[in-house]
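> Starting from these lines, generate the structure:
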Amino acid sequence: MKMRRDIDFRAAHVCVEAAVSHGLRIGAPLAAAVVDGSARLTAFLRSGSAFVRSTEIAVNKAETAAGFRMETGALYGMVKDNAAVLEGLRSLPGAALFGGGVPIMFADEVIGAIGVSGGSEDQDIECARAGIAAIEALLAGESQAFGNERGLADD
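This next block holds a predicted model:
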């Protein structure tokens, strides 16, 4: 039996901090949420000037990206021309079908996802990727900063 790995809470916190900090640098106050591979909330951060509703949207984007194992914008692109599937997805509570939800990968496995909300769609995607880049930089250079398996928690 293969053991599933999830993002470690320390790596998740690095991710949301980097995403929100990047948002502030580009003038986009926002909220960022990281979920594990089962779409359970692991870390959350919102800048003080972010829209209040950005909180819920960020979590929804992260859960959608983890649940479907793909970027939320790509999910919409895949289903937009199929009215029945699109309507079905829109009827799911919390489904986010626009950019800003990005899976977090390790060794070709989805170990979590980040959702970002508060900027434009392009800014949200950029900030989500900045959060993932921060994890990758730490994993590449500071494996001692994380718990077991370099930022991964076994489930």
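> Going by C-alpha atoms from here, please, whenever you check contacts or count neighbours.
Fine.
> Contact partners for Gly37?
Arg5, Asp6, Ile7, Ala66, Gly67, Val110, Ile111, Gly112, Ala113 (CA atoms under 8 Å, 6 or more residues apart in numbering).
> In the residues you listed, which residue is surrounded by the most others?
Ala113 (37 neighbours; other CA atoms under 10 Å).
> Could you also give me the structure for this second sequence? I'd like to compare it with the first:
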Amino acid sequence: MKNAIASMLAAAILLGAHSAASASDASFAIRLMTPETALKAASAALASCRSAGFQVAVAVVDRSGLIQAVLRDRFAGAHTPETAINKAWTAASFKMNTTALAQATQSGTASSGIRQIPRVTAVGGGLLIEAAGAPYGAIGVSGAPAGDLDDKCARAGLDAVLDDLNL
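Predicted coordinates:
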């Protein structure tokens, strides 16, 4: 009887320890940009495009693809805010820059069907925002004459906040 009670007590202790380990495995912590950081990135991207003579819209989304900041220059086309949002959403959703996604989903490739998913915008201008080994979100730019120029402006926005996020 004494051995049975000792065995049950040992089993209860082991189950308790296992439950504690399972509880910590059931959740995780993530890092998120503040709205001020998102706005800083968007402002820097807009300024970069403006200095190059381009009227654009810029969007920054969090790691889930939810909008944190959107800026549209006064003469940017009506389509540019939604396109910038979708470029940022696409980069965050697929965890890759949209120029790389455009290459990977070209017509005739096994992944070409991805372009048929609503909101996917597989053209240049969407960059991931990653720092200190963690994804924070993405930035999208729309309105420059070509995707590589949108990429360049988005890179300026990303560069403006990387030091802040790496701390």
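> Give me the distance between the closest residue in space to Thr105 of structure 2 that isn't next to it in sequence and Val70 of structure 2.
Once flanking residues are discounted, Thr105 of structure 2 sits nearest to Ser112: 4.2 Å by CA to CA, 6 or more residues apart in numbering. Going from Ser112 of structure 2 to Val70 of structure 2 by CA to CA, to the nearest Å gives 29 Å.
> Of these two, which one has the most company?
Higher neighbour count among Ser112 of structure 2 and Val70: Val70, with 21 against 15, using other CA under 10 Å.
> Provide the secondary structure category for that one.
strand (DSSP: H, G, I helix; E, B strand; the rest coil).
> Residue in structure 2 paired with Val116 of structure 1?
Matched by TM-score structural alignment, Val116 of structure 1 corresponds to Val141 in structure 2.
> contacting residues around the strand or helix carrying that match?
If you go by DSSP states H and E, Val141 of structure 2 is part of strand 134-142. Outside of strand 134-142 of structure 2, the residues within contact range by CA under 8 Å, 6+ apart are 31-33, 41-42, 45, 56-65, 80-81, 83-89, 91-92, 125-130, 150-151, 153-154, 157-158.
> In strands, which of the residues you listed appear?
Among these, the members found in strands (DSSP state E) are Ala57, Val58, Ala59, Val60, Val61, Asp62, Gly126, Leu127, Leu128, Ile129, Glu130.
> what's near enough to touch the third one?
Looking back up the chat, that one is Ala59 of structure 2. Ala59 of structure 2 neighbours (CA under 8 Å, 6+ apart): 42, 67-71, 81, 84-85, 88, 139-141.
> what about 10 Å?
Ala59 of structure 2 makes contacts with 38-39, 41-43, 45-46, 67-72, 80-89, 126, 138-142, 154, as judged by CA atoms under 10 Å, 6 or more residues apart in numbering.
> And for Met70 of structure 1?
For Met70 of structure 1, counting by CA under 10 Å, 6+ apart, the contacting residues are Thr64, Gly101, Val102, Pro103, Ile104, Val110, Ala113.
> thinking again about what came up before, mind giving me TSV with the contacts of Gly37 of structure 1 and columns for distance to Ala96 of structure 1?
Listed next are these as TSV, based on distance: CA to CA, whole Å:
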residue	distance to Ala96 of structure 1
Arg5	24
Asp6	22
Ile7	21
Ala66	11
Gly67	11
Val110	18
Ile111	19
Gly112	16
Ala113	13
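> just those now: which is nearest Leu138 of structure 1?
Ile7 (13.1 Å; CA to CA).
> Quick check: closest non-adjacent residue to the aligned partner of that closest one in structure 2.
In structure 2, Ile7 of structure 1 lines up with Met33, judged by TM-score structural alignment. Among residues not flanking Met33 of structure 2 along the chain, Tyr136 sits closest, at 6.1 Å (CA to CA, 6+ apart).
> Can you report how many residues lie near the nearest residue to Pro35 of structure 2 once chain neighbours are set aside?
Among residues not flanking Pro35 of structure 2 along the chain, Gln68 sits closest, at 6.0 Å (CA to CA, 6+ apart). By the criterion of other CA under 10 Å, Gln68 of structure 2 has 21 neighbours.
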